[in-house]
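> show me the folded form of this:
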Amino acid sequence: MSDEIIIIGAGQAAAQAVQSLRAEGFEGPIRLFGDEAYAPYQRPPLSKKFLAGEIGYDRVELKAEDFYASSGVATHWSTRVTEIDRRQKHILTGDGQAFPYGKLLLATGSRVREINVPGFDLEGVHYLRNIDDVTSIQAHFKPGAKMVVVGGGYIGLEVAAVAVKRGIDVTVLETADRVMARVVDPIVSHFYERVHAEEGVKIETGVTVAGFEGKDKVEAVVSGEGGRYACDVVVVGIGILPNTELAAEAGLHVENGIAVDEFCRTSDPDICAAGDCTSHPNGIYGHKLRLESVHNAIEQGKTAAATLAGHEKPYNQVPWFWSDQYDLKLQIAGLSTGYTQAVVRGDPTTGRSFAVFYLKDGVLIAVDAINRAPEFMMAKMLTAKKAVLDPARIADESIGVKELAG
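Alright, predicted model coming up:
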């Protein structure tokens, strides 16, 4: 019987798990499979500094490639795992090879949600999820080019911010009535709409995409409302989907992600899962979450490694996220879903620095901080404590951040 730990997926959670397994004292063999040609790298910079050409691959790779060899990890890049045989306890790869495992970690991540409209396969219609996607988009970075971004979420707005600075004519089309509607309050949405307009980006909300037109390549986006937007390139950013198919086909419990417990164990005690692909319990909010964030991938990678090494450490933390656009750093602590009151600290109508505190029946559940690092740091702590805050004190900037809980 094999004592090897196999990790399927080569993203942030997988890289963290390798590091943490060795830190936890696991000395057995580890085998890592990734379907890209690259060793694990950071994805967030892809739509920011990496897209802008300000940093190269050496700045996004999580570990130098010799780290895996020196850590005793057998790596299989450009290799897709096609099946998990739980009864025989082995996996199968696309080239027909079988590899036995003692324990298994699924870090299969997520993929882009694709748009299914006429012309979706025209040249010049792109998504942004990996390094090769960025290279394809950068080929269109020519001053005066016209770009249409489909989707006004994090990715869409980050791409727009980079592109407009490169002299590109950028239009963002968003189906909802405001940008980032899924994750922030209207106060924050309207602030970002103002800033993008100031920077030269055109944002149109309440617009559905009916199709793409063009002969050899995309030439226009057509909306369901009758609009036509001429373009040389399209970047689609309409969300991501968890990669759960492999787990589901193996008979593991899947419910809005691969279902795991607080120790990252799946319905099979010999298989853990971590990162974007999981649905996990959160004691702070009292229900299951599927999170698409670096923080979650790192912490679940640590938790899964501890479980696989036989040292169970429950995962229960305040989620956090960030987005960089222009000179703005948006840092989000917690989840604002279900809030009953939003309290603003600072002025979102003129400057570029403020925070929105979300309360649910007086209890702090989340904070959106724009260029407000102190509020963000304090929010993580206060949200974990389920602190009850006075709205008047939050709004009063003469009261220091550290005194808000007083």
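> for the rest of this, base every contact and every neighbour count on C-alpha atoms.
Noted.
> for the stretch 51-200 of the chain, which segments are assigned as strands?
In the stretch 51-200 of the chain, the segments counted as strands under DSSP state E, counting those that start in this stretch are 73-76, 81-85, 90-93, 98-100, 103-106, 110-112, 125-127, 146-150, 169-174.
> and this one, so I can compare the two:
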Amino acid sequence: PKLEGICYYRTLDDYLWVKERISAGKSAVIIGGGFIGPEMAAALTENGMNVSMVFPDEYLCRNILPDYLARPLENKYRDRGVSIHCFDRPEGFAAKDDMVITRTERGKEIESNMVLICIGIVPEVSLAKSAGLHVADGIVVDEHLQTSHVDIFAAGDAVFFPNNAIGRMTRFDHWDNAIHQGRTAGRNMAGAKEPYLHISYFSSQLFDFYYEAIGEIDPSLNTYADWQRDKTGVVYFLRDITIRGVLLCNMRGRINAAREMLDKRIAPENLHAAIR
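Sure, this is the predicted structure:
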């Protein structure tokens, strides 16, 4: 049975549940250190809560940020009072009065007023399955957002589509993608036959560090950082000298310029001041 005080953070109702329980001096455990977890930890900390994080990776945002950005960011979380438990996972939860005890695989017991499970979402595809549509990691569509049924189109977070930016099928859980896919699907249902070519971005605010990212954001790629000043600048993700992704750090209003840089072949030494 689900314990009172534990929230699997996925929906608007979950947001409202958390909002009602935010109170300075109370405590929260965040499970997950990828995208939503760090956002939630920063927001709760700024609202005066005592926050602990538990995640299996070596450091925060490991699948998004290069280590030379992620590690200083994690240090900022520690400086703000966030207790970081990396290389660890929850093993179980128990109730204690009005608190929740989180027990981890490494033997930690963390007491808190609430536990937020921030480990991503699973697409809701039951309707698509019942309709006989092809389903994989979401509702499978072609470049026109047409499903395996000729008269059914799909768009949004639950869609598994050919992503032109990274050259493979993927889902993209972000409002920018949902809006543009919806428009394209609507036009195609009316007979336009337009391929979906929009390259969507995502963004995050983590204390005073804001980023926008577009394209193939993969820390295993080679990167080139073009800093204007401390932690303000552009990080390029490169395959050979081809720009596959762009990360804008504390630079707002430049996403269209970043989008135009994708797939250009530019030697790193020539990327200085390419986006300002």
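> same list (the strands of the stretch 51-200 of structure 1) but as CSV, adding distance to residue 222 of structure 1 and mean neighbour count.
Below are those laid out as CSV (distance: least, CA to CA, whole Å; neighbours: other CA atoms under 10 Å):
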stretch, distance to residue 222 of structure 1, mean neighbour count
strand 73-76, 42, 17
strand 81-85, 38, 18
strand 90-93, 41, 18
strand 98-100, 47, 17
strand 103-106, 40, 25
strand 110-112, 21, 17
strand 125-127, 13, 21
strand 146-150, 11, 26
strand 169-174, 11, 24
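> so can I have a markdown table of those strands showing distance to residue 8 of structure 1?
A markdown table is the format used below for the strands of the stretch 51-200 of structure 1 (distance: least, CA to CA, whole Å):
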| stretch | distance to residue 8 of structure 1 |
| --- | --- |
| strand 73-76 | 10 |
| strand 81-85 | 7 |
| strand 90-93 | 9 |
| strand 98-100 | 12 |
| strand 103-106 | 5 |
| strand 110-112 | 13 |
| strand 125-127 | 23 |
| strand 146-150 | 31 |
| strand 169-174 | 34 |
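> counting neighbours, what do you get for residue 295 of structure 1?
19 (other CA atoms under 10 Å).
> to which residue of structure 2 is it aligned?
Using TM-score structural alignment, the equivalent of residue 295 of structure 1 in structure 2 is residue 176.
> one more: residue 247 of structure 1?
So, by TM-score structural alignment, residue 247 of structure 1 is matched to residue 128.
> likewise for residue 232 of structure 1?
Under TM-score structural alignment, residue 232 of structure 1 pairs with residue 113 in structure 2.
> any idea how far its match lies from residue 245 of structure 2?
To residue 245 of structure 2, residue 113 of structure 2 is 39 Å away according to CA to CA, to the nearest Å.
> who's more crowded, these two?
Shown here are residue 113 of structure 2 and residue 245; by other CA under 10 Å, residue 245 has more neighbours (25 against 20).
> doesn't that one belong to a strand?
Yes: counting by DSSP: H, G, I helix; E, B strand; the rest coil, residue 245 of structure 2 is found in a strand.
> OK, contacts around the match of residue 295 of structure 1?
Counting by CA atoms under 8 Å, 6 or more residues apart in numbering, residue 176 of structure 2 makes contact with 200, 201, 202.
> what helix or strand is the last one on?
This means residue 202 of structure 2. Using DSSP states H and E, residue 202 of structure 2 maps to strand 201-206.
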